[in-house]
Structures are given as structure tokens and as C-alpha cells.
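> Predicted structure and sequence below. I'll ask about it afterward.
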Amino acid sequence: MSMSPERLMVFVADGQAGSRPLTAAFILLILVAGAVYMGTLISIITSPNGKGMKFAWAIFVFIAPLLGVTLWFLVGRRHARSSPATF
């Protein structure tokens, strides 16, 4: 069954082309989680911690993303700011 271009445009404009709000919400959730994950890694890299500690935090975030991100922002950043920079 073939549709004319005008009919197809009306079909899409009416939102009947399979609009899925849960899919859009899921994609948004993935994008936000990815942004938080990347922000965490950038925060770890730019922290005043030594290379070994940065590496340990990065590995921890890769192994346990949710726990690693949460602990970095609750404990790691605060500790990194209070300790002197070592290289």
C-alpha cells in the first residue's frame, strides 16, 4: 500500500507515525547518564590528586559506574580538594 507524500506528511504531523514517549524518555535518560559519567571522568582527570589516585578512581568508575560516580562526588572530590596536589 503506497501513500502519497501529502498523506504521509499529515500522518507524521499528527503524531501517528509510532511516536513513543517512553523511547524518548529512555534516550534522554541515557544522554543524561552519559553526560554525568563523562563529567565524572573529566572531574577525576582535572582533580589535584596524584596520577595513581586518579587512575584508581577512573578504574573504579569504569568497573562500577553508578557506585563509582556517586562515591566520587560524595567522597573523592571533597578529599581531593582538601589534600595537597601530588604528582
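Looks like it came in fine. Residues are numbered from 1 along each chain as shown.

> C-alpha from now on. contacts and neighbour counts both.
OK.

> ok, now which ones touch residue 36?
By Cα atoms under 8 Å, 6 or more residues apart in numbering, no residues touch residue 36.

> can you pull out the helices in this structure?
Applying DSSP state H to the chain gives helices spanning 5-13, 21-45, 51-63, 65-71, 77-82.

> Please report how far the residue nearest the centre of the chain lies from residue 45.
The centroid of the chain falls nearest to residue 34 when counting by Cα atoms, centre = their mean (1.6 Å). Counting by Cα to Cα, to the nearest Å, the gap from residue 34 to residue 45 is 17 Å.

> Use this one as the comparison:
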Amino acid sequence: MTSLHAVAAQVDSTSQPLHWLFAGGIVLFLLALVALFVVVLVSVLGSDLSAGMKVLWVLFIFWMPVVAWFAWYLIGRPDSRRRRPGPAY
């Protein structure tokens, strides 16, 4: 039985760095999500939309964050609508 305990202790000591690496990856991922949330929120609040539209966008960002982030940068930003090229005649 002592050899089984020794093997279990060795497995625990070798897998410890992997746990820390995984936890660090999760922390970095969560920090990136928070940073993206803040960037999109500042972008919405700093836009030239009306107050009502800003409130709707902020509620949408809190309700469905990832979908709202992509929607804001693809269709919501007033700058993105101005920069689209018109039809080529």
C-alpha cells in the first residue's frame, strides 16, 4: 500500500503546475472579457447616439455581452456606418 501512496503523491506533485497554469489562463481570459466589456461600454457611452439609444445598447450589453459586443462593432457604431463604401457606379 505504501507504493500506491507514493505514486499518488508523485502524481499530485507533478500535476500541481498544470493546475496553476490552467487557473492563470482562466484569470487572463476573464480579465480580457472585462477589458472588452469596458471598451465597448465606453465606446457606446462616448458615441453620438441619443440618450435613449445609449440606454438600450447598455442594457443589451449587460443582457447578452458577447453578442452585443459583436453587434456594436459590426452594425451599431455610427462610425462604422459612415465608413462603409457606397455602391460603385
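On my side now, so go ahead. On a predicted model such as this, the values are computed, not experimentally measured, just so you know.

> what TM-score comes out when they're superposed?
TM-score of the superposed chains, computed with TM-score structural alignment, normalised by the length of structure 1, equals 0.68; 65 aligned residues with a Cα RMSD of 1.6 Å.

> what about residue 8 of structure 1, how many residues close to it?
Residues near residue 8 of structure 1, counting by other Cα atoms under 10 Å, number 13.

> next one: residue 79 of structure 2
Neighbours of residue 79 of structure 2 under the rule other Cα under 10 Å: 12.

> do you know how far it is from residue 73 of structure 2?
Distance of residue 79 of structure 2 to residue 73 of structure 2, given as Cα to Cα: 9 Å.

> try residue 6 of structure 2
Distance of residue 6 of structure 2 to residue 73 of structure 2, given as Cα to Cα: 55 Å.

> which of these two has more neighbours?
Counted by other Cα under 10 Å, residue 6 of structure 2 and residue 73 do not tie: residue 73 has more neighbours, with 15 against 11.

> which residues touch the more buried one?
Counting by Cα under 8 Å, 6+ apart, residue 73 of structure 2 touches residue 80.

> So it versus residue 33 of structure 2, what's the distance?
Applying Cα to Cα, the value for residue 73 of structure 2 to residue 33 of structure 2 is 15 Å.

> quick one: the residue nearest to the centre of structure 1 from residue 65 of structure 1, how far?
Look at residue 34 of structure 1 and residue 65 of structure 1: by Cα to Cα, they are 10 Å apart.

> Many thanks, have a good one.
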